[in-house]
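Student: Return a 3D structure for these sequence lines:
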Amino acid sequence: MNDPSSPEVEVRAGCLYVVATPIGNLGDLAPRAQRVLAQVTRIAAEDTRNTATLLTHFGIRTPMLALHDHNEDRIAASVVEALQRGESLALVSDAGTPLVSDPGFSLVRAARAAGCEVIAIPGACAAVAALSIAGLPSDSFLFAGFLPPKSGARRERIQQLAREPRSVIVYESSHRIADCARDLADLLGERRVMLAREITKRFEQSVLCEARALPEWLAADPNRERGEFVLVIEAAADVDASLLEAEKVLKILMGELPAARAAKVAAALTGLRKNELYELALKISGDRGAPDA
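Tutor: Okay, the predicted model is just below:
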């Protein structure tokens, strides 16, 4: 193991270091990250107990302070004041790269606004790791974070993401992955999805399949619903711009009108077929009824 006190890294006073930590395998903590964590004045950690385990493994004894979703807005100003007094600070989350579906945005924004230097110490990131093994186009992608926990909102979000012309990366938790897979199967059908679980950990596993096959794949082994999940969703095929515009019109109309009436008005406004627009209206509303006579 590299000596964390090596002079190869010289931590600068008044600087905020955003440090990526392992997402499972401790061997993924970069040597440079180790040295920065050992040399800064303090470490701002999402959960000091989790970070203490990491630091102990590497023999690092730097003092910590808690910085998480519930206190970040309140303490960001005082942390920046410490930087302005000449302290150096490392920001870490429980796992992976801070700010990527983890705390830290308010602090980095405040540090930037105050003119403090902010430096990235890169390393593990579950989203990028999953994309690299997905076998789906990676030249352009959208990271969409966690899907909504409630089914209705989740389905609406999936429908929005289904129109993305880029590969889409989302996170999901173990207690919602089965429900999420059923929604993906229902809404995306033949669209390919790569599911990765427990990336870098002992029971790491990934599969690339059609969305409609995901629920069965998960159900085949109860262990497949355990752990932390990343999903990479195949990009949408080219979508007719006129249909996208019609969808916007429909959503506005459906705020005041039933689906059938909204489709009729939208057809008159856009020139598209009423039946096609009605089917689109049903998808938007989540309804599965038959067209009005």
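Student: Please count neighbours and contacts with C-alpha atoms only from this point.
Tutor: Fine.
Student: what ranges do the helices span in this structure?
Tutor: 31-39, 48-57, 72-84, 105-113, 126-134, 151-161, 177-188, 214-219, 241-253, 259-270, 274-285 (DSSP state H).
Student: State the number of residues packed around A211.
Tutor: A211: 24 surrounding residues under other Cα atoms under 10 Å.
Student: Please give me every residue in contact with it.
Tutor: Residues near A211 by Cα atoms under 8 Å, 6 or more residues apart in numbering: A181, L184, A185, L188, G189, E190, R191, R192, V193.
Student: One more: S174?
Tutor: Contacts of S174 by Cα under 8 Å, 6+ apart are E225, R226, G227, E228, F229.
Student: Run a quick neighbour tally on the last one.
Tutor: Number of residues near F229 (other Cα under 10 Å) recorded here: 25.
Student: Find the nearest non-adjacent residue to it, please.
Tutor: Spatial nearest neighbour of F229, chain neighbours left out: R197 (4.5 Å); criterion: Cα to Cα, 6 or more residues apart in numbering.
Student: Please name the residues that touch that neighbour.
Tutor: Residues near R197 by Cα under 8 Å, 6+ apart: E204, Q205, S206, R224, R226, G227, E228, F229, V230.
Student: One more pass at 10 Å, please.
Tutor: 126, 130, 172-174, 203-207, 224-231 (Cα atoms under 10 Å, 6 or more residues apart in numbering).
Student: this one next, for a side-by-side:
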Amino acid sequence: MQRQRSFNSREGAGCLYLVATPIGNLEDITLRALHILKEADIIACEDTRVTSKLLNHFEITTHLISYHEHNKEKRGIELLEKLRQGETIALVSDAGLPLVSDPGFELVELAGEEGIPIIPLPGANAALTALIASGLPNSSFTFQGFLPRQKQQLEKALQQLVFREETIILYEAPHRLKKLLEAVVEILGSERPMVLARELTKLHEEFLRGTAGELLEWASLEQPRGEFVVLIQGGATESPTDLWWSHLTIIEHIEHYMAQGLSSKEAIKQVAVERKIPKREVYTVYHREDQDM
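Tutor: Below you'll find the model as predicted:
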């Protein structure tokens, strides 16, 4: 067991602050965050160019050092040594809370193992900001961040979310949004209520509320812009262990029945009944796959 008293640490010990930064509007920085950023010996950040804009706006001159996905192993060792020597380090991401779909876990883990105080500063967070304005149930939720990019892995990840009753929160880049929505329609159904939140706290902040099918149609007609928070209403309450087909995609489900001698038309009808989704939706997915081949 390890016990951390954040504000009663030993003399000369270093300290690692996890500092939330604005997700868009610079006025969302907290007074405490500004104080720590000014007083820290070093600010470790994802992209020094991005963080420099924030520091310049508030006339903060603290030394910056990069800490990101591609150098975290080597740089983490360097930062840990500075913490051992008694220096104070503020860890930030480009926007929002560090470690939430951003680098930082490894450094926190190393610092924790050595008993170095790790002090979080609350602040802006895109996922929760989108959730409270979404209009979807918010008494419970699951945050999944960015799902895998590869189609097969993406579908597998969504299959594991089919039976979640709570609201699901994802992050997605604009150029991958349409593919994500296509997979949601195929796995979770076109009628699943969803919300897309883009450019939160910025001038072009926008919420798009509708079904998965409606939002896919929007993404097919327009060019999505800005970073997206994707919120999906929870779904079925049945236990996945009660449904033998829960691990199958719609295509695999259809092929299962066709292998038993059913025609494609009969198989589509059966799959629609079992999944409780419109037959035309299953038909569309099946024949889209044929066209892709």
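Student: rewinding a little: in TSV: the contacts of A211 of structure 1, plus distance to S167 of structure 1 and neighbour count.
Tutor: TSV is the format used below for these (distance: Cα to Cα, whole Å; neighbours: other Cα atoms under 10 Å):
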residue	distance to S167 of structure 1	neighbour count
A181	17	23
L184	15	26
A185	17	21
L188	13	20
G189	16	15
E190	15	14
R191	11	18
R192	10	20
V193	10	30
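Student: Leaving aside the residues adjacent along the chain, what's closest to Y278 of structure 1?
Tutor: A263 (5.0 Å).
Student: Please give me every residue in contact with that neighbour.
Tutor: 246-247, 249-250, 253-254, 257, 269, 272-282.
Student: What spatial separation is found between I36 of structure 2 and V19 of structure 2?
Tutor: Separation of I36 of structure 2 from V19 of structure 2 (Cα to Cα, to the nearest Å): 8 Å.
Student: between these two, which one's more packed in?
Tutor: Using other Cα under 10 Å, the more surrounded residue of I36 of structure 2 and V19 is V19, with 27 against 18.
Student: Aligned to that one, what sits in structure 1?
Tutor: Under the alignment (TM-score structural alignment), V19 of structure 2 pairs with V19 in structure 1.
Student: can I assume its match is in contact with A38?
Tutor: No: judged on Cα atoms under 10 Å, V19 of structure 1 makes no contact with A38 at a distance of 11.9 Å.
Student: Assess the claim that L181 of structure 2 and A219 are in contact.
Tutor: Yes: judged on Cα under 10 Å, L181 of structure 2 makes contact with A219 at a distance of 8.3 Å.
Student: just to revisit the earlier point, can you give me the neighbour number for the closest residue to the match of V19 of structure 2 other than its chain neighbours?
Tutor: Once flanking residues are discounted, V19 of structure 1 sits nearest to I121: 4.7 Å by Cα to Cα, 6+ apart. Look at I121 of structure 1: counted by other Cα under 10 Å, it has 18 neighbours.
Student: Tell me which residue of structure 2 matches up with I121 of structure 1.
Tutor: In structure 2, the residue matched to I121 of structure 1 (TM-score structural alignment) is L121.
Student: Could you pull up the residues touching its match?
Tutor: Neighbouring residues of L121 of structure 2 by Cα under 10 Å, 6+ apart: Y17, L18, V19, A20, T21, T30, R32, A33, I36, A90, L97, P98.
Student: Ok, Q233 of structure 2 next?
Tutor: 135-138, 141, 164-169, 192-195, 211.
Student: Burial check on the residue lying closest to it once chain neighbours are set aside, number of neighbours?
Tutor: Take Q233 of structure 2 and drop its neighbours on the chain: the residue closest to it by Cα to Cα, 6+ apart is T167, 4.6 Å away. Counted with other Cα under 10 Å, residues neighbouring T167 of structure 2 total 20.
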